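Q: sequence first, then the predicted structure, then my questions.
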Amino acid sequence: MHNSGLAPLDAPVMTGGLADTVFELAERDPGRPQLARRAPDAPGEWVHVSAAELREQVVDVARGLVACGISPGNRIAIMARTRYEWTVLSCALWALGAEVVPLYPTSSHEQVEWILRDADCVGVVVEDEQGIMTVGSVCARLPRLRHVWQLDAGGLEQLVERGRPVPTATVDSLRRIVLPDSTAVVAYTSGTSGRPRGCALSHRSLASPCDTLLTGWSGLAAPPGEQPAVLVFLPFSHVYGLMIQGLCLRGGFLMAHEPDLRSDTLAAALVSFRPTYLHGVPSVFERVYKSFLTSAERAGRGALFERAARTARDHAEAMERQRLGTGSGPGLELRLQHALYEKGVYRKLRESLGGRLSGAVSGGSSLNRELALFFAGIGIVVHDGYGLTETSGGVTMQPLGREKFGTVGRPLPGVDLHVAQDGEILVRGPSLFQGYIGDEAGTAEVLQEGWLATGDLGRLDSEGYLTLTGRKKDIIVTSGGKSVAPAALEERLRMHPLIHQAVVVGDDRPCVGALITLDPEYLPHWRAALAGQSEGQGREAREENALRQEVTRAVAAANSTVSRSESIRVFRVLPEPFDQANGLLTPSLKLRRDEITRRYAAEIEAMYQSTRESPARPRGAAPTLEAAAGWEESEEDVFRRVR
């Protein structure tokens, strides 16, 4: 085992609950802008809510909850997108010592029933009529559920009105008896296999990574003298979203909410709000990169963008070598090229993200090294980190001035991190969860002598930087006995603009294969560009051939990062993406691998069958389209259905 963390920082000592932050900031700096809401009559403008105004709203909602009989230890589910009311409600519940149970608004009836029953919730806040219908269909089987509030039907206003007879002093009295080690959140795991499990997270464990990051990294959040501003769009139903909310509240950042994750809506919000810092997951940064590429190609400047992107990566890589002491930095020619593209390309790219970004953070899974180099090269350094629900968020982070792209950084101060002999990451520190509610055996299985067995695989280099290599349960073992971690291959495949999702398969098969879906936003653009080059009879056939060639190139690029025995030898393009509606993604947008392989068992079998029927190739020869991809005549029908 090995551990090499960062030096301890003097983070503040916590004495109460998470809601105290709202009250303390309102006392210290009442006029400080704390939240931003869209102007009701001008969606492109934002209205600030001061620290004092936020405190008053939190108190008013808390009084309404008291009037409804909500008491310390009660659990209330919030089933809503990332929106202003989520922050007010969570702070009000924490002020009373109640516990928040985040629920994805897209959860199925079965998931909602399971979580509300398992967490023993006495109330649930839903967003809209759809939420009411979902909860209503299961509430008869939940005798403990006494309250359902609907935000879009004035649920918050009703609480405020009901709480008017309750003295403000009642809220203050309840808030002052909340202890740091009291449970604040019961966050459910994504449920990629089996039922989700409720992780009990204390006020202290949720605050710990926030306070550590604020102590050591808050200088990245805005230029000197400016108040940091963060547009929060990741779901608060996930621990990463909750951590971002905690960072903003505890750090005094200006926080705005964007519940709509559609690319055009998110792009407009970035331009109008103009954040100084960006928190996202790898798929967000992948989408941003693809949007840059698509815009450039539509403007007839695709080749220019590719050259600028290559220069950005080369420059960032040279700068990385310089700061890590392994090189002298960019040479004169590279510096001149970079300066040229800074004026003509990079500045415009940053302006499309609001024009004020001083940096970003990626979490949820590892960010592709080439993508991290690209963003650093255009002037937005993305600090990659690692954490999970059971650790209340982040446990590693890229150290300032010593960023090593392609890794998730080093353990945060106060965190011990080891890699066991089988490659599993073990973590110990102040942010660990209290256990799975109602599941002592499951808790004992992963939490032993203060160490959490994460189920993630990784490796530590000589300087203590952690590289994630996959999940233990996702490891594929071919019939030849070769163990393959699919994450790296899938990540590399998604870098191609045409590829949206990829699932690597191959358990008990002679070689590794992949199921691939096409990017629904980039595909129409690609088709339009190709149509201009392929008019006339036979256009559809040429399009299908071109599409096959593009996907084959993407597979070849992914294979270049692994050994031959680990490379993808067969693949199949599927006619529809994996999503929550078809049950192939979790609410946190993670792949349900078992369900995907079960659903597409026939396609997987046909993919390998076509390979067995393919003629042998001379050793060392480049794979042909048919042999590498396992294409059959029926594959043309697949491409037509994708259309």
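A: Now that the structure is in, tell me what you want to look at.

Q: from here on, just use CA atoms for contacts and neighbour counts.
A: Fine.

Q: I'd like the next helix or strand past the helix or strand containing residue 47.
A: In this assignment (DSSP states H and E), residue 47 forms part of strand 42-50. Sequence-wise, the next helix or strand downstream of strand 42-50 (DSSP H and E) is helix 51-67.

Q: for the following helix or strand past that next one, what is the distance to the chain centroid?
A: Next helix or strand after helix 51-67 toward the C-terminus (DSSP H and E): strand 75-79. Its chain's C-alpha centre and that of strand 75-79 lie 21 Å apart, by Cα atoms, centre = their mean, to the nearest Å.

Q: name the residues of strand 75-79 that come out as buried.
A: 75-79 (16 or more other Cα atoms under 10 Å).

Q: next: stretch 627-643.
A: 627-631, 635-636, 638-639, 642.

Q: what's the answer for stretch 5-13, then?
A: 5-6, 11.

Q: any chance of TSV for the residues you listed, columns distance to residue 27?
A: Formatted as TSV, those follow (distance: Cα to Cα, whole Å):
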residue	distance to residue 27
5	36
6	33
11	21
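
Q: okay, now the one to match up with it:
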Amino acid sequence: MHQSHLSAPPAAPTQGGLADSLREAALSTPDLPQLARRAEGHPGGWIQVTAVELWDEVVDVARGFVRSGIRPGDRVAIMARTRYEWTVLSYALWSVGAEVVPVYPTSSHEQVAWILQDAHCVGVVVEDEQGIMTVGSACAALPFLRHVWQLDTGAMAQLVERGRTIPATAVDSLRRIVLADSTAVVAYTSGTTGQPRGCALSHRSLASPCDTLLEGWRQTAAPPGTQPAVLAFLPFSHAYGLMVQGICLRGGILMGHEPDLREETLSEAMLSFRPTYLYAVPSVFERIYKNFVRASQRAGRGVLFERAVRTAQDFALAEEQQRLGTGPGPGFDLRLQHSLYEKTVYRRLRAALGGRVCGAVSGGSPLNRELALFFAGIGIFVHDGYGLTETSGGITAQPIGREKFGTVGRPLPGTEIQVSDDGEILVWGPSVFQGYINDTAATAASFRGGWLATGDLGRVDSDGYLTITGRKKDIIITSGGKSVAPAALEERLRVHPLIHQAAVVGDNRPCVGALITLDPEFLSHWRAARAKGESPARDAREENELREEVRRAVAAANSTVSRSESIRVFRVLPEPFDLSNGLLTPSLKLRRDAIAQRYAAEIEAMYQTSSRLPREASIGDPSILDDSDNVFR
């Protein structure tokens, strides 16, 4: 069993509740811009909200909750996207000792009914009429539910008006009795199998990773003398999003909200808000990279961009070797070439993100090493980290000045990890959850001798860096007895601009296979670049070229694993894995069981086609589809 931890001291233990830091900021730095609100017609499109203004609004809303009968220990669900009101509501509830139950606004009727019932919620805040209808359809089974507030019909103003008769001192008295070990959030797991379970997270566990990251990493969030700015677009219904909110409000970082994750909207928000730092998941960084590729090809600079990418990666690799003591650093020629591309390419790429981004964090799943090298090479250092709902967010991060791409770094100060003999990652530290509500058996089963068993697989190298290799429950075992972790193959496939998603399959099959979806925007661009009239011959040639391009992507992914682990058969699907079709969890992870069930016929046909091919073809050359099949239209 390999154990790892950092020697640096942890942040000071949290005292009191999460709302305390907001009040302290209002007293010590009242004029510090704390949040930014969207404002149509306002210069720049954003209005800044100071620390004292934010605290006053939180107290006013909290008075409304008190007047509505919300008491310490009551649970109130927030079923909304990442918007300004989410922050005000959560801190207002914490200031009176209530517990927040985050619910994804895209959750189904069954999921919402289960969460509200299991958590015994006395109130729920929804965004719009759709949310009202979803909750309303479940009300008959919710005897504890007393309040439903709708944001788009003025719920915030209604709470403020309702609370006018409650003195602010009442809120202050309630805030003072909130203990650090009181439950602040009941966050439900994504539920890739079975019903979601509610993880009880205390004020202390939520604050701990935030304070530790601020103490050791805050200087990377902005140039000296500049207030860091973060555009929050990750869902606050997820532990990662909650951690981003906590870091910003506990660290005096200006935070803006962007609830709309459509590409054009998010791009506009980046340009107008101009963040200095990004918190995102790998799929966002993959999307940014693919947009860069597509834009360069449309401008006729595809070859130049490819050279600039290789130079950025070579430069970042040489710098990595230098800081880890395994190389001399970039040579003169490489520095010269990198300097040239900095003037002609890299600064334009950063400008597309607002022009001020100097660093980033990636979480949720491991970031591809080549992608991390690319971003570092263009001047955006992405610190990869690891965490889960049961650890209130981050538990590892790349140490400053000793970053090693392709890993998720080392444990945060005060946290320790072990890798058991079967490869499972075990965690101990102040951010570990209190347990699953209403499920003592599951809580007991999740611990081994006081260590949280994460269900994730990984390895720790001789320098203490953790590499995630997959999930225990996701391991594929072929009919030949070979165990394959699908995550690395899927990650490698997604880097290719044409590929949007990939699900590796192969349980009880003779070899590993993959279900692949294509990126619709890049596919359109790819077709447009080859359009030269219409004819059956051109269409057939285009389909053959597309098949060959996907084959090359599969071959590139296979080059990272052993022959027995490589993808031998695959099929391109006509639709993406999505929340709407139930193939993704709300945190955008694959629902593997649902995918296998939905595409059982396609999987069977894929392997049947493979079994009819000569041995050399089925093993050495992955097949995609019979020539008669065409799912690219």
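A: Yes, it's here. For clarity, every value in this text was computed on a predicted model and none was experimentally measured.

Q: before we move on, back to that, can I get the buried residues of stretch 5-13 of structure 1 in TSV including distance to residue 621 of structure 1 and secondary structure?
A: Below are those laid out as TSV (distance: Cα to Cα, whole Å; DSSP: H, G, I helix; E, B strand; the rest coil):
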residue	distance to residue 621 of structure 1	secondary structure
5	46	coil
6	48	coil
11	58	coil
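
Q: how about the helices in the stretch 51-200 of structure 2?
A: With DSSP state H, counting those that start in this stretch as the criterion, the stretch 51-200 of structure 2 has helices at 51-67, 84-95, 109-118, 129-136, 155-162, 168-176.

Q: give me the mean deviation of the last one from structure 1.
A: Mean deviation of helix 168-176 of structure 2 from its aligned counterpart in structure 1 after superposition (mean Cα distance after the TM-score superposition for structure 1): 0.2 Å.

Q: by contact count, what packs against that helix?
A: Helix 168-176 of structure 2 sits against helix 51-67, helix 84-95, with contacts defined as 3 or more Cα pairs under 8 Å, 6 or more residues apart in numbering; DSSP states H and E.

Q: so how far is residue 416 of structure 2 from residue 254 of structure 2?
A: 31 Å (Cα to Cα, to the nearest Å).

Q: closest one to residue 268 of structure 2 among the helices of the stretch 51-200 of structure 2?
A: helix 84-95 (17.7 Å; Cα to Cα).

Q: now tell me what touches the longest strand along structure 2 from outside.
A: Counting by DSSP state E, the longest strand found in structure 2 is strand 451-460. Strand 451-460 of structure 2 has contacts (Cα atoms under 8 Å, 6 or more residues apart in numbering) with 2-4, 388, 419, 423-428, 432, 446-447, 466-473.

Q: and if we set it to 6 Å?
A: 423-428, 446-447, 466-472 (Cα atoms under 6 Å, 6 or more residues apart in numbering).

Q: do the same with stretch 259-272 of structure 2
A: 81-83, 353-354.

Q: the same query, at a cut-off of 7 Å, please.
A: Outside stretch 259-272 of structure 2, the residues that touch it by Cα atoms under 7 Å, 6 or more residues apart in numbering are 44-45, 81-83, 233, 352-354.

Q: just give me the closest of the residues you listed to residue 364 of structure 2.
A: residue 233 (13.9 Å).

Q: if we ignore the residues flanking it in sequence, what's nearest the closest one?
A: residue 258 (5.0 Å; Cα to Cα, 6 or more residues apart in numbering).

Q: part of a strand, is residue 630 of structure 2?
A: No: according to DSSP: H, G, I helix; E, B strand; the rest coil, residue 630 of structure 2 belongs to no strand; its state is coil.

Q: before we move on, the earlier item: more crowded one of residue 254 and residue 416 of structure 2?
A: residue 254 (23 against 20; other Cα atoms under 10 Å).

Q: just tell me what the more buried one corresponds to in structure 1.
A: In structure 1, residue 254 of structure 2 lines up with residue 254, judged by TM-score structural alignment.

Q: what do you get for residue 623 of structure 2?
A: By TM-score structural alignment, residue 623 of structure 2 lines up with residue 629.

Q: ok, that match - contacts?
A: Taking Cα under 7 Å, 6+ apart, one finds 569-572 in contact with residue 629 of structure 1.

Q: could you measure from residue 147 of structure 1 over to residue 271 of structure 1?
A: 39 Å.

Q: repeat for residue 359 of structure 1
A: 16 Å.

Q: show me which of the two is the more surrounded one.
A: Applying other Cα under 10 Å to residue 359 of structure 1 and residue 271 shows that residue 359 carries more neighbours, namely 21 against 16.

Q: I'd say that one and residue 219 touch.
A: No: if you go by Cα atoms under 7 Å, residue 359 of structure 1 and residue 219 don't touch, sitting 10.1 Å apart.

Q: can you count the residues close to the closest residue to residue 587 of structure 1 other than its chain neighbours?
A: Distances taken as Cα to Cα, 6+ apart place residue 104 nearest to residue 587 of structure 1, at 6.1 Å, with adjacent residues excluded. Around residue 104 of structure 1 there are 23 other residues, counting by other Cα under 10 Å.

Q: same check, this time on residue 165 of structure 1
A: Residue 165 of structure 1: 10 neighbours (other Cα under 10 Å).

Q: same thing with residue 557 of structure 1?
A: So residue 557 of structure 1, with other Cα under 10 Å, has 16 neighbours.

Q: tell me if it really is in a helix.
A: Yes: assessed by three-state DSSP, residue 557 of structure 1 belongs to a helix.

Q: how near is it to residue 599 of structure 1?
A: Distance from residue 557 of structure 1 to residue 599 of structure 1, by Cα to Cα: 27 Å.

Q: and for residue 443 of structure 1?
A: In terms of Cα to Cα, residue 443 of structure 1 sits 31 Å off from residue 599 of structure 1.

Q: check contacts around the residue mapped onto residue 585 of structure 1 from structure 2.
A: The pairwise alignment with structure 2 assigns residue 585 of structure 1 to residue 584, based on TM-score structural alignment. Neighbour list for residue 584 of structure 2: 577-578, 590-591 [criterion: Cα under 7 Å, 6+ apart].
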